[in-house]
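[1] Quick one, structure for this:
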Amino acid sequence: MSSTQTSRILLTDKAVKGVPFSTAKPQIVRDSKIAGFHLWVGKSTKTFRFQYETPRINGQRGSTMVEWLGEHPHASADEARAKALEIQALRARGEAIPRGLAVVPEAGPDAAAALTFRAAWEAYKGAITKEGKSIRTIADYQDKFDRHLTAWHDRPLASIKREDVVQEHAAVTERARQARAGQKYASGKYAANGTMRFGRAVWNHAKDELETPGLPERNPFRSGKLFHKEKPRNTGMGMADLPAWSAQLQALANPVRRELHLFMLLTGLRRTDVLTARWANFDPARPSLKLPSPKGGEDRAFELPLSTAQLECLERVREAGRTYYPEESKTWIFPAPGGHVAEVKEEGRQKLSHTGHALRHSFRTLAAAAGVDRLRLKILMNHSIDDDVTDAYANVPALFSSLLQAQETVSDFVMSNLTSATLTIQR
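    I've put the predicted structure just below:
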């Protein structure tokens, strides 16, 4: 699928708005003032781009490259033009072009052969960053790219066949056994499935959004019968498990870490949300803790109502933080030397049977045992309610008092089943 061109026009927001989407081949509309600056028009997107050639090497012509400058209307024509002029200036001075934006080869007969998996990932990363995907999600994708797909980094995307994906899925799974023998990777069935889901998303973006010609109709990363069957992990504690866990908790020497684990059990928050919690987002009067960028990014930001037991936990950790980490505790609720606590796992003799996500599972289990209804529990755990039309009608901010009541119910149930639940600061 090659592209067609129109006569040059001055690319302004008004002019770009008036350019119709392409119903067949992608269309290139070139700017009348800046050579190389143009608009790529597809079936549903209009993207500002800048085309240039890399320097000659040993008399050989350089490669034709394209810098993606932003999608209209999210990026304005003036913003894209400024970026194009900046690239022109860098090239005139002989300086390298920053790789902050996705760089992909120009579309044409050989576009599919030239678009590498690396370039496709950079383009997809730029797109999901713009739409507000969380830093953790993007970092997870980058980890899968760096660890599991190294052999495909510079491989043309179009050359990756279904057979290759099947073989790589099996290879990622096998690395779990290698990890037990001291190898580098600690992967398994879930990592293999997740890696292929990542590949599927990158491929779909190249096919549907970049409209890369030459890619097959079927995604080689499709699930089909490829993925391992996944089962929910039954790692949550029931009420009978709480006394033993509480005894383990009491044995921890570090008071900040004791309160960290208890707070995770009482709130059911995800690990990163707790570790990066700041005092600036704590409102003792309401009372609540704001989570501005949880899993799912800023669009999933929410305000967590805080029960009496949770407030007492925060009071204790604030005192402990000021005692042991006076500077760090000014910012972080769970401070550590140089910043905040970075790892929830306990080592050596002071181990806990349940940490991290297992405490989130425990909160879910104990909340059900305490009789909290499903809707309020989903909101407290910041799970999506959009899939259920009836739930989606709920005005979450207006439910704050009811959510706080549910939080008190869960906390009372948990604390009543903990042995020696009142934790003291060790000095």
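[2] C-alpha only now, for contacts and for neighbours.
    OK.
[3] All the strands of the stretch 1-150 of the chain, in order from the start?
    According to DSSP state E, counting those that start in this stretch, the stretch 1-150 of the chain carries its strands in the segments 4-5, 27-30, 37-41, 46-53, 64-72, 103-105.
[4] just those strands: most buried one?
    strand 37-41 (a mean of 26; mean count of other Cα atoms under 10 Å).
[5] before we move on, back to that, reformat the strands of the stretch 1-150 of the chain as TSV; add distance to residue 136.
    Output for the strands of the stretch 1-150 of the chain, formatted as TSV (distance: least, Cα to Cα, whole Å):
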stretch	distance to residue 136
strand 4-5	39
strand 27-30	36
strand 37-41	31
strand 46-53	27
strand 64-72	23
strand 103-105	23
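[6] Second input sequence below; structure requested for side-by-side comparison:
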Amino acid sequence: MAKTSLAFTEARIKSIQPPESGRVEIYDTEVPKLCCRITAPGHKSYVVVGWDNQRQRGIRITLGNVSDLTMKSARELAIKTLSDLKSGIDVMARRQRDKTAQMSLEILLSEYLASRNLRQRTQAEYSVVLERHFADWKPLPLNKITEKMILDRHKILTGIGTATANSAMRVLRLLLRYAHAISIIESIPIDVLSRARLWHKPKRKDRIIPSDRLSDWLEAVEALENIRARVFLLTLLYMGYRTTELRQTRWADVDLRANTIILHDTKNGETHSLPMPTVLHEHFKDLKRQTGRSTWVFASEILPNQPMDSPKRSIKSICATTGIEFSPHDCRRTFATIAESVGVPLTIIKRLLNHSLDRDVTAGYIRTEINTVRDAIERVAQAIDNFR
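    Model prediction:
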């Protein structure tokens, strides 16, 4: 197709009508390698067409929108760009570095989230971390974030708590590593924490409900008037679920005929299906009569069509009645401990807990049948009941 050219003026560029589809390029007669690109939606931009000596190929470089550049500045920028290309300057690398000076931490987070298929909860958590611990850094260009700034902020966060420091810096690390991977920054300043060995070694929690107090705990839970809290805590103990995942269970994912529960939005991103132990059957039938009209199994009593929050009042009541201090996650650890004590194989315990098996090559070959899982979960339930 023949190249269309005309002597560029502001008025002539403004008068060019967009094509019905695709895009067209019209070249300037004064600077022949400068063109105006017009797309069907009406977007107009100045583009320079040249030869990239660095990459030994033709190249098109967008100089900017027509609305942002005067005719004179577009020509001057085109001439300079062509001169740089002829001199062997890596114009694209320079433009990337220029972009670095403009991209802020807040914009980087938006680009990172857009590039990943993350759960909404995870996206919200990353946004909260930036707002809570790096709010003053959000408008900063990425190349203004220095190692000293990171060291100083890490010290402040450590004063709040070592877990807070670790979790906040992990979010910042994944963002800066992403920026480095796509060539927005040349180095990763947060790596100073690894070189200086400043990451805090997490203290793994190991609290469980003591076996000699399990009978008292069960008695206190079953005495709760709040059926939601009662069934919720019993399910945590008898099935080893994560708290948030269980709270967000929907009735559509509970089969009271097959006695199975399916969790979809799990921590490792995999659908998790478990058979319900016999001891919970009647409890769920009773709960169905209470919350069955809601989407959520553990429906909120306050907010319409929302899952309930963690039953803190009921937990506090049980702690006061029994003297047993526990958290919902302690039930999960107790479940795993009892499973191990009755001889459930480690690979099956991992499947019950929905722990990822990606790094376990051998486990990846094993496809556990539902009857094997059902047998294991009934063995754990029977062991729990033996403590009564």
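[7] returning to what we had before: for residue 164 of structure 1, which of the strands of the stretch 1-150 of structure 1 is the nearest?
    Among these, the nearest to residue 164 of structure 1 by Cα to Cα is strand 103-105 (23.0 Å).
[8] circling back: residue 319 of structure 1 is nearest to which of the strands of the stretch 1-150 of structure 1?
    Closest approach to residue 319 of structure 1 among the strands of the stretch 1-150 of structure 1 is made by strand 64-72 (48.0 Å; Cα to Cα).
[9] quick one, the closest one and strand 46-53 angle?
    Our comparison of strand 64-72 of structure 1 with strand 46-53, counting by axes from the mean of the first three to the mean of the last three Cα atoms, to 10 degrees, yields an angle of 160 degrees.
[10] matching residues in structure 2 for strand 64-72 of structure 1?
    Aligned using TM-score structural alignment, strand 64-72 of structure 1 spans no residues in structure 2.
[11] That strand - contacts with which helices or strands?
    Counting contacts by 3 or more Cα pairs under 8 Å, 6 or more residues apart in numbering; DSSP states H and E, strand 64-72 of structure 1 packs against strand 46-53, helix 77-92, strand 103-105.
[12] wait, which of the strands of the stretch 1-150 of structure 1 is closest to residue 297 of structure 1?
    Closest to residue 297 of structure 1 of those, according to Cα to Cα: strand 64-72, at 20.4 Å.
[13] so what's residue 131 of structure 2 closest to, chain neighbours aside?
    residue 138 (8.0 Å; Cα to Cα, 6 or more residues apart in numbering).
[14] Return the residue of structure 1 aligned against that neighbour.
    Checking TM-score structural alignment: residue 138 of structure 2 goes with residue 153.
[15] show me what contacts residue 154 of structure 1?
    116, 117, 118 (Cα atoms under 8 Å, 6 or more residues apart in numbering).
[16] Now do the contacts for the equivalent of the first one over in structure 2.
    Translated: residue 116 of structure 1. Mapped onto structure 2 by TM-score structural alignment, residue 116 of structure 1 lines up with residue 104. Shown in contact with residue 104 of structure 2 (Cα under 8 Å, 6+ apart): 138, 139, 140, 141, 142.
[17] now do 10 Å
    137, 138, 139, 140, 141, 142, 143, 144, 145 (Cα atoms under 10 Å, 6 or more residues apart in numbering).
[18] Centre-most residue in structure 1?
    Nearest to the mean C-alpha position of structure 1, counting by Cα atoms, centre = their mean, stands residue 137 at 1.4 Å.
[19] so how far is residue 160 of structure 2 from the alignment partner in structure 2 of it?
    Matched by TM-score structural alignment, residue 137 of structure 1 corresponds to residue 122 in structure 2. Applying Cα to Cα, to the nearest Å, the value for residue 122 of structure 2 to residue 160 of structure 2 is 22 Å.
[20] Ok, residue 373 of structure 2 next?
    From residue 373 of structure 2 to residue 160 of structure 2 the distance is 42 Å (Cα to Cα).
[21] The two: which has the busier surroundings?
    With neighbours defined as other Cα atoms under 10 Å, residue 373 of structure 2 and residue 160 compare such that residue 373 has more, 19 against 11.
[22] Alignment lookup: the more buried one to structure 1.
    Counting by TM-score structural alignment, the partner of residue 373 of structure 2 is residue 403.
[23] what about its match, helix or strand, and which?
    helix 400-417 (DSSP states H and E).
[24] May I see the buried residues of that helix?
    Across helix 400-417 of structure 1, burial judged by 16 or more other Cα atoms under 10 Å covers 400, 403-415, 417.
[25] wait, which of the contacts of residue 104 of structure 2 is closest to residue 73 of structure 2?
    Nearest member of these to residue 73 of structure 2, counting by Cα to Cα, is residue 141, at 25.7 Å.
[26] The closest one: neighbour count?
    Residues near residue 141 of structure 2, counting by other Cα under 10 Å: 18.
[27] what does the one 3 residues further on give?
    Using other Cα under 10 Å, residue 144 of structure 2 has 13 other residues around it.
[28] got a list of what it touches?
    Applying Cα under 10 Å, 6+ apart to residue 144 of structure 2 gives the contacts 100, 101, 104, 105, 137.
[29] Quick check: the match of residue 137 of structure 1 touching residue 267?
    Yes. Using Cα atoms under 10 Å, residue 122 of structure 2 makes contact with residue 267 at a distance of 9.5 Å.
[30] Please report the distance of residue 410 of structure 1 from residue 316 of structure 1.
    When residue 410 of structure 1 is compared with residue 316 of structure 1 (using Cα to Cα), they lie 20 Å apart.
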